[in-house]
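Chemist: following is a predicted model, sequence given first.
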Amino acid sequence: MFLEVQNLSVDLGEFYLDNVNLSLDKNSYMVIIGPTGSGKSVLLETIAGFYRAEEGKIFLEGKEITELNPENRGISIVYQDYVLFPHMNIFENISYGLKKKTNDKEIIKSKVLKMAKLLKIDHLLHRNPDTLSGGEKQRTAIARSLIIEPRVLLMDEPFSAVDVSTHAYLTKLIKNVIADYGTTCIHVTHNFNDVWNLADKVAVMKEGKILQQDIPTEVFSKPSHNFVADFVGIHNIFEGKIIEKEGSLTKIKLDSDLIIYSSDSSEDSGKILVGIRPENVIFSNETFVSSVQNQIKGVVNEIVKVGPIVWIEVKIGEINFKGILTPNSCEKLKIKKGKNIYLSFKSVNVKIIDKKEFYTP
């Protein structure tokens, strides 16, 4: 394993890490998500060496770096507020760390120009930071960190201060540059688009702990913790009990004695949670012949239009299901509050979340 964090604990009072474990392959890109105050930035800064671990160890390329000073770790960090030197032009900012590794002016000039071209800021090298846009400043900060060819690049919400279109442009650009340099990266963000556009692996943090880390499709489609399920947008999270196995299906009883079927298996015969993503719920005015194992009738309880989609809440007994439709589909189905409607969803889309510890919001 290229980077490995083992049982890491840090206590800074309001912010802390609690027995964090993390692993990352060489040249991979991990994105860390979680609510504000969950310890994401503290984790990056502890890996970088800014905070000392009270417990646990950090390994890089098989060697322990837990007690090494930041300058000896081969790790660079980029913050959301750029931290550029205001008295230096862009060339001088980018070359700052490189000058500590070599005095050869031609090598410095060549490497700065190459990096600046890759990040499309080569026309700005003579400018001062205060004349640049937010996106240009961030590309300069990333160039300064990458040019020294760190073993690991840490980025703490690097795109949060730029507008949506600049964010999309930077995401594509940075992905290509980091791939070109073969850099291992850990990126903290609140933007799920960064997960899908950049990450080989995603970790979800809460209250100083990593609750789950895996490839994005696994975390978003089959969370292992109900907080993760809620955080990544599953929305339909219900408590239930496994009744029995029926062939390849698991029969589950929810509140109000509602029976649903899942393709997942679980060794837990007691309390479980199930999650159903709202985009996997199909609405219809009547039942239909299909391979879909779950078709249930309810009453439209709430209708909320959010941009180009409409959130529909359907009450079934004491349970509220949420699904999404386009405005055109709502019109065709004549959706309105109080209307009877059928919900259908495949058993493969009913995910069992069988963690022993349940999060209560």
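Modeler: Now that the structure is in, tell me what you want to look at.
Chemist: make it CA atoms for all contacts and neighbour counts henceforth
Modeler: Fine.
Chemist: which element is the residue nearest to residue 283 when sequence neighbours are not counted on?
Modeler: Spatially, and ignoring its direct neighbours in sequence, residue 283 is nearest to residue 343 (5.0 Å; CA to CA, 6 or more residues apart in numbering). For residue 343, the element it lies in under DSSP states H and E is strand 340-345.
Chemist: take this one as well and set it beside the first:
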Amino acid sequence: MSDTRGNVIIRLTDVDKSFDDERVVKKLNLDVEEGEFLTMLGPSGCGKTTTLRMIAGFEVPTSGQIFLEGEDVDDKKPNERNVNTVFQNYALFPHMNVFDNIAFGLVEKKVKKDEIRSRVEEMIKLVQLDGMEKRMPAQMSGGQKQRVAIARALVNRPKVLLLDEPLGALDLKLRKQMQGELKALQRRLGITFIYVTHDQEEALTMSDRIAVMNRGRLEQVGTPEEVYNHPETKFVADFIGESNIIEGYIENMTDDSIEVTMESGKAVIHETGYRMEEMVYLCIRPENLKISMEAKEGFRFRGQVKEHIFIGSTNKTMIEMPNGQMLKSVTPAEDELIPVGTAVNVFWNPGKAVVMRTKEEQIYNVIEQSVEIEGMTNDQIF
């Protein structure tokens, strides 16, 4: 299979969608590359499924354009677009067996019978349903039904496969198994997958890139490593995995570092490009937050151990800071634990802290850059 990455197969340009007076997708700009597994991740109501339905043609953008292989498809019906969709409820025909369910699209297109049989048999082998051709949906497990739905979509040889939370109805064990199978299938076929989920672990496990959505907007697009280790906004840091998010301001600066003052203490961070007294958030993942009886250079940050929580291979330690904020530190289960009630020093590798601007600073920067804001709404600024 040749690597086609780098070629944009789907482009969304300034896409807006409103239902009555509710604006659910706001000025969305996104390029999806050919052959990639892109996941749209976000909480319920963030606009991810609506975006998927607009790409599929089931919803029409209020404004903006959607391109498939460079062609504007806004006026094309779903069956006129070279995409197929797999829904959470699978939408199988209960009166048809496995073979006929998979063949349905080809029959509708009046493909020759010999080719239909050949292509359906190919799909049945691909999704490992050999010997189940005559089985009815009611006789199948959730995982088997999901495979039928995927085979029915793939048999049409779409350029893009859209998947709307297809694993949501499965139990945890089967869900994890199907995650691996789906990713392996996508790699083998080289088809572009756009996958919608609210499950962060699922997105991190399966994706080449993740598009994180919040309230109809894209917060960040990047690889799983980028969105986890270098979140660009407080929402991304808080939504993907666990985070310690601490608000502060920049009190001192050098050529290669900043000193951040917070309610509960101070810390030196190796970052540049900020200004004195700028308001920032620090994001430190629990696995990077450390505690010690001794003070560490560059940190004046003390708290008290409140609780230890055993989580199999790791322990989570909760540390209460003087302002009442609870911080989390995760360590291997075999490490010795500092007793509850002990006063400790909190620190981290300065290179492991992510500095993010607050929304107050975003407003400040808009004003500082002399952007004309008269008459602009908050939606236009952010």
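Modeler: Noted; the coordinates are in hand. Here the structure is a predicted model, which means the values were calculated and not measured.
Chemist: ok, back up a step: quick one: average offset of the strand holding residue 343 of structure 1 versus structure 2, please.
Modeler: Following the fit onto structure 2, the mean deviation recorded for strand 340-345 of structure 1 is 2.1 Å by mean CA distance after the TM-score superposition for structure 1.
Chemist: ok so, going back, which residue in structure 2 lines up with the residue nearest to residue 283 of structure 1?
Modeler: Residue 343 of structure 1 maps onto residue 346 in structure 2, with residues paired by TM-score structural alignment.
Chemist: returning to that earlier point: can you pull the buried residues of the strand holding residue 343 of structure 1?
Modeler: 340-345 (16 or more other CA atoms under 10 Å).
Chemist: just give me the closest of those residues to residue 4 of structure 1.
Modeler: Minimum distance to residue 4 of structure 1 across those is 39.5 Å, recorded for residue 345 (CA to CA).
Chemist: and the closest one, what is it in contact with?
Modeler: For residue 345 of structure 1, the contacting residues are 280-282, 292-295, by CA atoms under 8 Å, 6 or more residues apart in numbering.
Chemist: filter those residues by whether they're kept in structure 2.
Modeler: Counting by both residues aligned by TM-score structural alignment, their matches' CA atoms under 8 Å, structure 2 reproduces these contacts from those: 280-282.
Chemist: now the helices for the stretch 251-382 of structure 2?
Modeler: Counting by DSSP state H, counting those that start in this stretch, the stretch 251-382 of structure 2 has helices at residues 359-368, 378-381.
Chemist: need the ones you listed in TSV with mean neighbour count and distance to residue 204 of structure 2, can you?
Modeler: Formatted as TSV, those follow (neighbours: other CA atoms under 10 Å; distance: least, CA to CA, whole Å):
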stretch	mean neighbour count	distance to residue 204 of structure 2
helix 359-368	13	26
helix 378-381	10	29
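Chemist: just send the ones you listed back as CSV, with distance to residue 320 of structure 2 too.
Modeler: Converted to CSV, the helices of the stretch 251-382 of structure 2 look like this (distance: least, CA to CA, whole Å):
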stretch, distance to residue 320 of structure 2
helix 359-368, 26
helix 378-381, 35
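Chemist: so which of those comes closest to residue 169 of structure 2?
Modeler: Here helix 378-381 is closest among the helices of the stretch 251-382 of structure 2 (CA to CA), at 34.7 Å.
Chemist: which elements pack onto the closest one?
Modeler: Taking 3 or more CA pairs under 8 Å, 6 or more residues apart in numbering; DSSP states H and E as the contact definition, helix 378-381 of structure 2 has no neighbouring helices or strands.
Chemist: which one in structure 2 is aligned with residue 235 of structure 1?
Modeler: In structure 2, residue 235 of structure 1 lands on residue 243 (TM-score structural alignment).
Chemist: what about that match, neighbour count?
Modeler: Close neighbours of residue 243 of structure 2, defined as other CA atoms under 10 Å, add up to 23.
Chemist: hmm, back to that, strands - which of the contacts of residue 345 of structure 1 land there?
Modeler: Among these, the members found in strands (DSSP state E) are 282, 294-295.
Chemist: related to what we said a few turns ago, just the buried ones from the contacts of residue 345 of structure 1?
Modeler: Buried among the contacts of residue 345 of structure 1 (16+ other CA under 10 Å): 280-282, 293-295.
Chemist: what about the strands in the stretch 1-150 of structure 2?
Modeler: Ranges of strands in the stretch 1-150 of structure 2, per DSSP state E, counting those that start in this stretch, are 8-19, 22-33, 37-41, 63-68, 71-72, 83-86.
Chemist: turn these into JSON lines, including mean neighbour count.
Modeler: Below are the strands of the stretch 1-150 of structure 2 laid out as JSON lines (neighbours: other CA atoms under 10 Å):
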{"stretch": "strand 8-19", "mean neighbour count": "19"}
{"stretch": "strand 22-33", "mean neighbour count": "18"}
{"stretch": "strand 37-41", "mean neighbour count": "25"}
{"stretch": "strand 63-68", "mean neighbour count": "19"}
{"stretch": "strand 71-72", "mean neighbour count": "13"}
{"stretch": "strand 83-86", "mean neighbour count": "24"}
